[in-house]
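Enquirer: With the sequence up front, the predicted model follows.
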Amino acid sequence: MEAPRPDTRGIVDPSGLLNRVRFRRHEPAEPLRRYIEWYWLIDWDLPEPYASQVVPHPSVNLTFQWDEAEGPPYAEVTGVALGLFTRKLTGPGRVCGVKFRPGGFRPYAPEAPVSRWTGRTLPAEEVFPAATGDAARTIVTPAADHARVAALDAFLLALPRTPDPQADLAITLVRHIRADRTVRRVGDLARAHGLSVRALQRLFSAHVGVSPKWCILRYRIHEALEHAGNRADVDWAALATELGYADQAHLVRDFTATVGVPPTAYAQGER
């Protein structure tokens, strides 16, 4: 399995966020890496509120959080967010997050399709009874990263997990979409893996929580967001072609609908 990527893909205004918080990624223990992509840790102490925004990946996240001025630590499960995900940060606080691989959550919650959690944030105890306030406190209160990572490992290694070859297939398919820009049509992806379109759609609903078409479009937007944040002279027509859009107008439409502003306006704001 690949190590945590160093990029900020999906984060809206990454420089604004990283100037305000301490953001780190860590690998989980080796037995967990099959289904868990990485741990992500954020600490902040802000004199003024800041709204962090993310164009989410097709992943379920388990988070242990502590907004120190507002109450005790707590844990949440967040399904794949269909739109822009906003989290208001204020005062001192921290989050220890677990990002499951797209397709990797179902073995930990086999009783329901992952689409049940799509667009929802709920107390983690409703999914994992062990994710109590005491468990959250054990994970988020240590000062050192290695202690938090060890606590996350211990919590996750203790969870029951049901082996699921379909989860492995879903992980492989989403990785293919993310890595290969030539994947532009659901039918092509299905044929490449010997599946019917309907079987592919059922697999994604049960194990990823969103459709394969949604994943293809979302990773296109991640690419466009990365270009808009890193360059001042993006050739949007050429990028639209590279990402498989029929024309620049379709890229602008999808970007604006997802991020809230057109790509040129976003790029100007980043600069």
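Expert: Here it is on my side, so go on.
Enquirer: make it CA atoms for all contacts and neighbour counts henceforth
Expert: Will do.
Enquirer: which residues of the chain fall in strands?
Expert: With DSSP state E as the criterion, the chain has strands at 11-12, 21-26, 36-54, 61-67, 74-78, 85-100, 121-123.
Enquirer: Please name the residues that touch Gln196.
Expert: Check again: residue 196 is Ser, not Gln. Gly187, Ala190 (Cα atoms under 8 Å, 6 or more residues apart in numbering).
Enquirer: scratch that, Ile11
Expert: Gln53, Val54, Val55.
Enquirer: Name the member of the residues you listed that has the highest neighbour count.
Expert: Val55 (22 neighbours; other Cα atoms under 10 Å).
Enquirer: That one and Tyr219, how far apart?
Expert: 10 Å (Cα to Cα, to the nearest Å).
Enquirer: before we move on, the earlier item: quick one: the contacts of Ile11 as a markdown table, columns for distance to Leu239 too.
Expert: Compiled in a markdown table, these are given as follows (distance: Cα to Cα, whole Å):
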| residue | distance to Leu239 |
| --- | --- |
| Gln53 | 23 |
| Val54 | 21 |
| Val55 | 19 |
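Enquirer: contacting residues around stretch 166-180?
Expert: By Cα under 8 Å, 6+ apart, stretch 166-180 touches 101-104, 106-107, 183, 203-204, 207-208, 212, 215-216, 219.
Enquirer: Structure two is appended below for comparative analysis:
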Amino acid sequence: MADVPRGVLYPDQHAPIVTVATYPPSTDLAACVEYYWHVRWEAAEPYETKVLSHPNIHLVFEEPVPLVYGVDRSVFTRRLTGTGHVLGVRFLPGGFHPLWPGPAADLTDRRVPASSLLGPAVDELNARVLADPADTSVVEDFLRPRLAAPRPPGAADAAEIVRRITADPSLVRVDRLAADLGVSVRTLQRLFADHVGVSPKWVLRRARLHEAAARAHAGTAVDWAALASDLGYSDQAHLTRDFTAAVGVPPGRYARA
């Protein structure tokens, strides 16, 4: 099976149709931009790609106009037909703030025309970006002066806390996380609403579901009871309910798909 990004569901079906390339940001933008991603597809028949989204805001150059995607708390679904491609900018948690100073939570579950947040220049850039997506300097020249504005206190903290959660799927309790950080649960919740767009509980849960999905399509048999224990679930039934609510099918059935 070809390698596909973490969070992509049904990767065996996805890989023959969709290819993904990623590019790192320049050093001076790395405090805000995690990476650029170029998705290209060739679908002989209409195909729905599905992704368990991550806690990141994206700026996506696509036809007919570029869009800003807030964090999608459900399964992100996009119908692909024929051939096409898009270029996305994945911002670190808190990294989008210099471009739009409102709470990240105001963008959650929304797809917004980028020009409404970034001005008409972003629409004018769209054709140039899509003509040569591998040349991310075009996007960086647009972003650089706009990301130069200082970020508010907490933006860098949000990125580091999310990194910590996603690196350790066994971290499962908000109160434990808050205690480890030396802050109150309420303070942590406000930080996430401002800079991430979703609650710390959602990020903790999503990290566990990413790990469960990755194990399901790793090509080896999964001991679901043991995995539930590893991920901090009370039992296998708890994992099954959580996975089914997010993905739409139980993990065992998903693994066989």
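Expert: That came through, no problem. Computed from a predicted structure; not experimentally measured.
Enquirer: Assuming the best superposition, what's their TM-score?
Expert: Here the superposed chains carry a TM-score of 0.94, computed using TM-score structural alignment, normalised by the length of structure 2; 254 aligned residues with a Cα RMSD of 1.5 Å.
Enquirer: Of the contacts of stretch 166-180 of structure 1, which pair is most distant in space?
Expert: For the contacts of stretch 166-180 of structure 1, the farthest-apart pair by Cα to Cα is Pro107 and Val183; their separation is 26.6 Å.
Enquirer: what's the distance between stretch 88-104 of structure 1 and the middle of its chain?
Expert: Offset of stretch 88-104 of structure 1 from its chain centre (Cα atoms, centre = their mean, to the nearest Å): 9 Å.
Enquirer: quick one: that stretch aligns where in structure 2?
Expert: On the basis of TM-score structural alignment, stretch 88-104 of structure 1 is assigned to residues 79-95 in structure 2.
Enquirer: Show me what counts as buried in that stretch.
Expert: Leu80, His85, Val86, Leu87, Gly88, Val89, Arg90, Phe91, Leu92, Pro93, Gly94, Gly95 (16 or more other Cα atoms under 10 Å).
Enquirer: can you pull the contacts of the residue positioned nearest the centre of structure 1?
Expert: A centroid search over structure 1 (Cα atoms, centre = their mean) returns His57, at 3.6 Å, as the residue closest to the centre. His57 of structure 1 is in contact with Gly10, Val80, Arg218, Tyr219, counting by Cα under 8 Å, 6+ apart.
Enquirer: any idea how far the aligned partner of it in structure 2 lies from Pro133 of structure 2?
Expert: In structure 2, the residue paired with His57 of structure 1 is His54, using TM-score structural alignment. Between His54 of structure 2 and Pro133 of structure 2 the distance is 22 Å, computed by Cα to Cα.
Enquirer: what do you get for Arg79 of structure 2?
Expert: Counting by Cα to Cα, the gap from Arg79 of structure 2 to Pro133 of structure 2 is 21 Å.
Enquirer: can you check Ser170 of structure 2 too?
Expert: Taking Cα to Cα, one finds Ser170 of structure 2 at 37 Å from Pro133 of structure 2.
Enquirer: Same question for Ala225 of structure 2.
Expert: 44 Å.
Enquirer: what's the burial count for Val18 of structure 2?
Expert: Val18 of structure 2 - counted by other Cα under 10 Å - has 20 other residues nearby.
Enquirer: Translate Val198 of structure 2 into the numbering of structure 1.
Expert: Val198 of structure 2 maps onto Val210 in structure 1, by TM-score structural alignment.
Enquirer: if we can go back for a sec, same drill for Ser170 and Pro133 of structure 2, tell me which one is more crowded.
Expert: Pro133 (21 against 18).
Enquirer: Excluding chain neighbours, what is closest to the more buried one?
Expert: Spatial nearest neighbour of Pro133 of structure 2, chain neighbours left out: Leu87 (6.1 Å); criterion: Cα to Cα, 6 or more residues apart in numbering.
Enquirer: Could you check how far that neighbour is from Val172 of structure 2?
Expert: Taken as Cα to Cα, the span from Leu87 of structure 2 to Val172 of structure 2 is 33 Å.
Enquirer: Kindly report the same for Phe192 of structure 2.
Expert: 16 Å.
Enquirer: The two: which has the busier surroundings?
Expert: More crowded of Phe192 of structure 2 and Val172, by other Cα under 10 Å: Phe192, with 29 against 20.
Enquirer: Next, the contact list for the closest residue to that one other than its chain neighbours, please.
Expert: Leaving out its chain neighbours, the residue that sits closest to Phe192 of structure 2 by Cα to Cα, 6+ apart is Ser199, at 5.7 Å. By Cα under 8 Å, 6+ apart, Ser199 of structure 2 lies in contact with Gln189, Phe192, Ala193.
Enquirer: I'd like those as TSV, with distance to Pro25 of structure 2 appended.
Expert: What follows is the contacts of Ser199 of structure 2, written out as TSV (distance: Cα to Cα, whole Å):
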residue	distance to Pro25 of structure 2
Gln189	29
Phe192	24
Ala193	25
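Enquirer: gap between the match of His57 of structure 1 and Tyr35 of structure 2?
Expert: With Cα to Cα as the criterion, His54 of structure 2 and Tyr35 of structure 2 are 13 Å apart.
Enquirer: now do Ala156 of structure 2
Expert: Ala156 of structure 2 is 16 Å from Tyr35 of structure 2, by Cα to Cα.
Enquirer: mind checking what Ala29 of structure 1 lines up with in structure 2?
Expert: In structure 2, Ala29 of structure 1 lands on Ser26 (TM-score structural alignment).
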